[in-house]
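A.B. asks: Predicted model and sequence follow; I will ask about them next.
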Amino acid sequence: MDDVKIGEILLPGDKEQQERQEAKVRSRFWPTFKKAARQIPFSRDLVAAYYCATDRETPFRVRGILLAALGYFVLPIDVVPDILAVVGFTDDIAVLTTAIAMINRHIKDRHYEEADRALADSPDQT
């Protein structure tokens, strides 16, 4: 993945695009996360990013960037197919890592607390 490609993926979009992306992310996040959890070294950050992206108090642009990254994560078809075991999520990890680095200061303690609760409630997700 080159930086230009990641930059294109992480465009925040307009309100309508964000609403479509959020619906897609909400419906597909947990099933995709369950498949990928063992391969993603920053699962807690990823779940916190999910809660940050779905938090209406998060700034519009930040939500858009996170929803774009999470949307890429939940897509069944991407640059490297996720069915290819360990290597399949490497492009998703690159996109997510970039997005989280860009907006890290917007992921609040409450998002991490929600992530911790979600991960504790579902031991099969980690």
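C.D. replies: Cool, got the structure. Numbers count the residues shown, from 1 in each chain.
A.B. asks: Every contact and neighbour count from this point should use C-alpha atoms.
C.D. replies: Noted.
A.B. asks: Go through this protein and flag its longest helix.
C.D. replies: For the chain, the helix reaching the highest residue count under DSSP state H is reported as helix 15-36.
A.B. asks: got the buried residues for it?
C.D. replies: Judged by neighbour count using 16 or more other Cα atoms under 10 Å, the buried positions of helix 15-36 are Q18, Q21, E22, K24, V25, R28, F29, W30, T32, F33, K35, A36.
A.B. asks: taking these as a set, which two sit the farthest apart in space?
C.D. replies: Q18 and K35 (24.5 Å; Cα to Cα).
A.B. asks: those helices in the chain, which residues are they?
C.D. replies: So, for the chain - with DSSP H - the helices run 3-9, 15-36, 43-53, 60-74, 85-88, 90-103, 109-121.
A.B. asks: try this one next to it:
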Amino acid sequence: MNKKPQQAWELYAKMENGSESFNLLLLIANDCYRMGEFWYAAKAFDTLDRLEPNPEFWEGKRGAIVGVFQHFFCRGWWHRNSPVDTLGDVLQLLRCSTSNQADQIAKVIRKWAKENRLTIS
């Protein structure tokens, strides 16, 4: 991926469904997670979980979502013109999840956003 997760995601989005696109999605999910590019990892694990439900994909998605939140929480992204919309997008991924853990994670994110006076959808 050459540390270009957005380009990898765009390449996947242009591909037709099939084994090649599934394998690319696996690569994006795992490599982005390892590189700390948690937003793209979360999107990829979410798509994988919808295509082929698997507890490992949920675990990857959960970890990546928590990684996105950790960046906001620990690194103060909201003070550096980071798009708060990303947290809204994360909440949308959680809404589409079937795991009961998704609701718990979403509650923590919403509570933190409220305490920090951030408006997220």
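C.D. replies: It's in. Everything quoted here is computed from the prediction, not taken from an experiment.
A.B. asks: Can you give me the TM-score here?
C.D. replies: Aligned and superposed, the two chains score 0.38 in TM-score terms (TM-score structural alignment, normalised by the length of the second structure); 69 aligned residues with a Cα RMSD of 3.8 Å.
A.B. asks: would you list every one of the helices in the second structure?
C.D. replies: Under DSSP H, the second structure gives helices at 5-14, 19-35, 38-51, 55-75, 85-95, 100-115.
A.B. asks: Would you mind finding the most buried of those?
C.D. replies: Mean neighbour count (mean count of other Cα atoms under 10 Å) peaks for helix 38-51 among the helices of the second structure, with a mean of 23.
A.B. asks: Give me the contacts around that helix.
C.D. replies: For helix 38-51 of the second structure, the surrounding residues in contact (Cα atoms under 8 Å, 6 or more residues apart in numbering) are 5-6, 9, 22, 25-26, 28-33, 57-58, 60-62, 64-65, 67-68, 93.
A.B. asks: So which residue is smack in the middle of the second structure?
C.D. replies: Geometric centre of the second structure, nearest residue: A42, 2.4 Å, by Cα atoms, centre = their mean.
A.B. asks: any idea how far that one is from N23 of the second structure?
C.D. replies: 16 Å (Cα to Cα, to the nearest Å).
A.B. asks: And Y33 of the second structure, by the same measure?
C.D. replies: In terms of Cα to Cα, Y33 of the second structure sits 15 Å off from N23 of the second structure.
A.B. asks: Equivalent analysis for N30 of the second structure, please.
C.D. replies: Following Cα to Cα, the distance that separates N30 of the second structure from N23 of the second structure is 11 Å.
A.B. asks: ditto for D85 of the second structure
C.D. replies: D85 of the second structure is 29 Å from N23 of the second structure, by Cα to Cα.
A.B. asks: ditto for A8 of the second structure
C.D. replies: 12 Å.
A.B. asks: And for A41 of the second structure?
C.D. replies: 14 Å.
A.B. asks: ok, now A64 of the second structure?
C.D. replies: 19 Å.
A.B. asks: just H71 of the second structure next, same as before
C.D. replies: H71 of the second structure is 28 Å from N23 of the second structure, by Cα to Cα.
A.B. asks: same thing with D89 of the second structure?
C.D. replies: D89 of the second structure is 24 Å from N23 of the second structure, by Cα to Cα.
A.B. asks: for stretch 97-111 of the first structure, how far is the first residue from the last?
C.D. replies: 17 Å.
A.B. asks: V95 of the first structure against I6, yeah?
C.D. replies: Yes. Under the criterion of Cα atoms under 8 Å, V95 of the first structure makes contact with I6 at 5.9 Å.
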